[in-house]
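K.L.:
I would like the atomic coordinates for the input below:
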Amino acid sequence: MIEIERKFLVTSDAYKKESFSQNRIKQGYLSSVSERTVRIRTKGDKAYITIKGVSNETGMSRFEWEKEIPVDEAENLLLLCQKGVIDKTRFEVKIGKHIYEVDEFYGENKGLIVAEIELKYESEPFEKPNWLGQEVTNDNRYYNSNLSINPFTNWD
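P.N.:
Have a look, this model is predicted:
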């Protein structure tokens, strides 16, 4: 139940040609305090509730619990979420033995494209595709819960 993840900015749209899957995602937060986030997400024809704990010092690891819920319940819960529902398309790209999840954001986060990779342990080696840019793993501004409160288009 520990999520180990690294985040990177994306420098080109080459990932789109390499992707094997894409889904529109809408997600909101019932709680976005730093000690815990409670997220509601619809992804295609499925929906989930997710609880995440605080990140460790590196920003790579944190507790995560997720459960699938009925889509109609998720849509009702999204109405209760804090202002700033995230709207994005997620592209999945297999590079080596890992899958990158590349999120292209819309609305107030338009222009932001972030790639995430989940690892088995923090120092696990992985291949970096040529469209992968600066690492932003430890930059809290790129957490979706923070993007819902302080959108990318509001940054200086």
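K.L.:
all contacts plus neighbour counts: C-alpha atoms, from now on.
P.N.:
Fine.
K.L.:
tell me, how many neighbours does T153 end up with?
P.N.:
Residues lying near T153 (other Cα atoms under 10 Å) number 13.
K.L.:
For it, give its distance to F105.
P.N.:
To F105, T153 is 11 Å away according to Cα to Cα, to the nearest Å.
K.L.:
List the buried residues of the longest strand along the chain.
P.N.:
Taking DSSP state E as the criterion, the chain has its longest strand at strand 21-33. Across strand 21-33, burial judged by 16 or more other Cα atoms under 10 Å covers 22, 24-32.
K.L.:
Please give me every residue in contact with the nearest residue to N109 once chain neighbours are set aside.
P.N.:
Once flanking residues are discounted, N109 sits nearest to F152: 4.7 Å by Cα to Cα, 6 or more residues apart in numbering. With contact set as Cα atoms under 8 Å, 6 or more residues apart in numbering, F152 has these partners: 108-112.
K.L.:
and for comparison, fold this next one:
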Amino acid sequence: MSQEIERKFLVRGDSYKAMAYGKKRIKQGYICSERGRTVRVRIQNGEGYLTIKGPSDVAGMSRYEWEHPLSLQEAEELMKLCEPGMIDKTRYLVRCGTHVFEVDEFYGDNEGLVVAEVELGSEDEPFDRPSFLGEEVTGQIKYYNSFLMKSPYCKWSENLPENCQNKG
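P.N.:
Below is the predicted model of the structure:
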């Protein structure tokens, strides 16, 4: 079993793009997106992955994660089984100190949302904070990808109307 420990933040500005040493386009869907258990299919840079995640701890920082590589064909076939809604984003990789921040810029109905995650070895592990980090949203379910699939950022009442023009 693998334990994932991460913290999540909103992102200010777009300085992360110039700081990134790599990026990849990601499309993902969910075969199961129940609270406490998700089964995700992901395609990134022509490769497929199947990921199973368990429930988060009380702080929303730690949870079980299992991931297995798939062929592109297998991933495309499994995408047909996914629930309605798809996550489409570019992930930028940014080094800061001894950590790598994954900065996700979302598209489609989640356009305008940019979040950064950092994986840690323990919940109390210190880390350097890049200048683009904004408010911490660790444990806030509405920022989970499985939630964004069902309740996209553009539909949140606090984002109307400027972020949702022509979104219906």
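K.L.:
Return every residue with contacts to both of T153 and F105 of structure 1.
P.N.:
G111.
K.L.:
which ones are touching the residue positioned nearest the centre of structure 2?
P.N.:
For structure 2, N145 is the residue whose C-alpha lies nearest the centre (Cα atoms, centre = their mean; 5.2 Å). Residues near N145 of structure 2 by Cα under 8 Å, 6+ apart: I87.
K.L.:
Then T37 of structure 1?
P.N.:
29-31, 50-53, 145.
K.L.:
Let's have the residues you listed in JSON lines, adding distance to Q134 of structure 1.
P.N.:
Formatted as JSON lines, the contacts of T37 of structure 1 follow (distance: Cα to Cα, whole Å):
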{"residue": "Y29", "distance to Q134 of structure 1": "27"}
{"residue": "L30", "distance to Q134 of structure 1": "30"}
{"residue": "S31", "distance to Q134 of structure 1": "29"}
{"residue": "T50", "distance to Q134 of structure 1": "27"}
{"residue": "I51", "distance to Q134 of structure 1": "27"}
{"residue": "K52", "distance to Q134 of structure 1": "24"}
{"residue": "G53", "distance to Q134 of structure 1": "25"}
{"residue": "S145", "distance to Q134 of structure 1": "20"}
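K.L.:
Nearest to T11 of structure 1 among these?
P.N.:
Using Cα to Cα, S145 is the member of the contacts of T37 of structure 1 that sits closest to T11 of structure 1, with 22.7 Å.
K.L.:
Can you name the two of the buried residues of strand 21-33 of structure 1 that sit furthest apart?
P.N.:
Within these, Q22 and S31 form the most distant pair, 26.9 Å apart (Cα to Cα).
K.L.:
correct me, but E105 of structure 2 touches V115?
P.N.:
Yes: if you go by Cα atoms under 8 Å, E105 of structure 2 and V115 touch, sitting 6.9 Å apart.
K.L.:
How about the helix of greatest length in structure 2, which residues are buried there?
P.N.:
The single longest helix within structure 2, with elements called by DSSP state H, is helix 72-79. Neighbour-count burial for helix 72-79 of structure 2, with 16+ other Cα under 10 Å as criterion, is recorded at 72, 75-76, 78-79.
K.L.:
right, and the helix or strand after it?
P.N.:
strand 87-96 (DSSP states H and E).
K.L.:
so who does E125 of structure 2 touch?
P.N.:
Contacts of E125 of structure 2 (Cα under 8 Å, 6+ apart): none.
K.L.:
hmm, try it at 10 Å
P.N.:
5, 119 (Cα atoms under 10 Å, 6 or more residues apart in numbering).
K.L.:
before we move on, the earlier item: packing partners of the longest helix of structure 2?
P.N.:
Counting by 3 or more Cα pairs under 10 Å, 6 or more residues apart in numbering; DSSP states H and E, the packing neighbours recorded for helix 72-79 of structure 2 are strand 22-34, strand 37-44, strand 47-56, strand 62-70.
K.L.:
Looking at the buried residues of helix 72-79 of structure 2, which one is closest to I5 of structure 2?
P.N.:
Taking Cα to Cα as the measure, I5 of structure 2 sits nearest to A75 out of those, at 25.6 Å.
K.L.:
just checking, that closest one touches Y30?
P.N.:
No: the pair A75 of structure 2 / Y30 is not scored as a contact, 11.5 Å apart, by Cα atoms under 10 Å.
K.L.:
what residues are shared contacts of those two?
P.N.:
Common neighbours of A75 of structure 2 and Y30 (criterion: Cα under 10 Å, 6+ apart): 41-42, 50.
K.L.:
now, which of these sits nearest R129 of structure 2?
P.N.:
Closest to R129 of structure 2 out of the shared contacts of A75 and Y30 of structure 2 is R42 (28.0 Å), distances taken as Cα to Cα.
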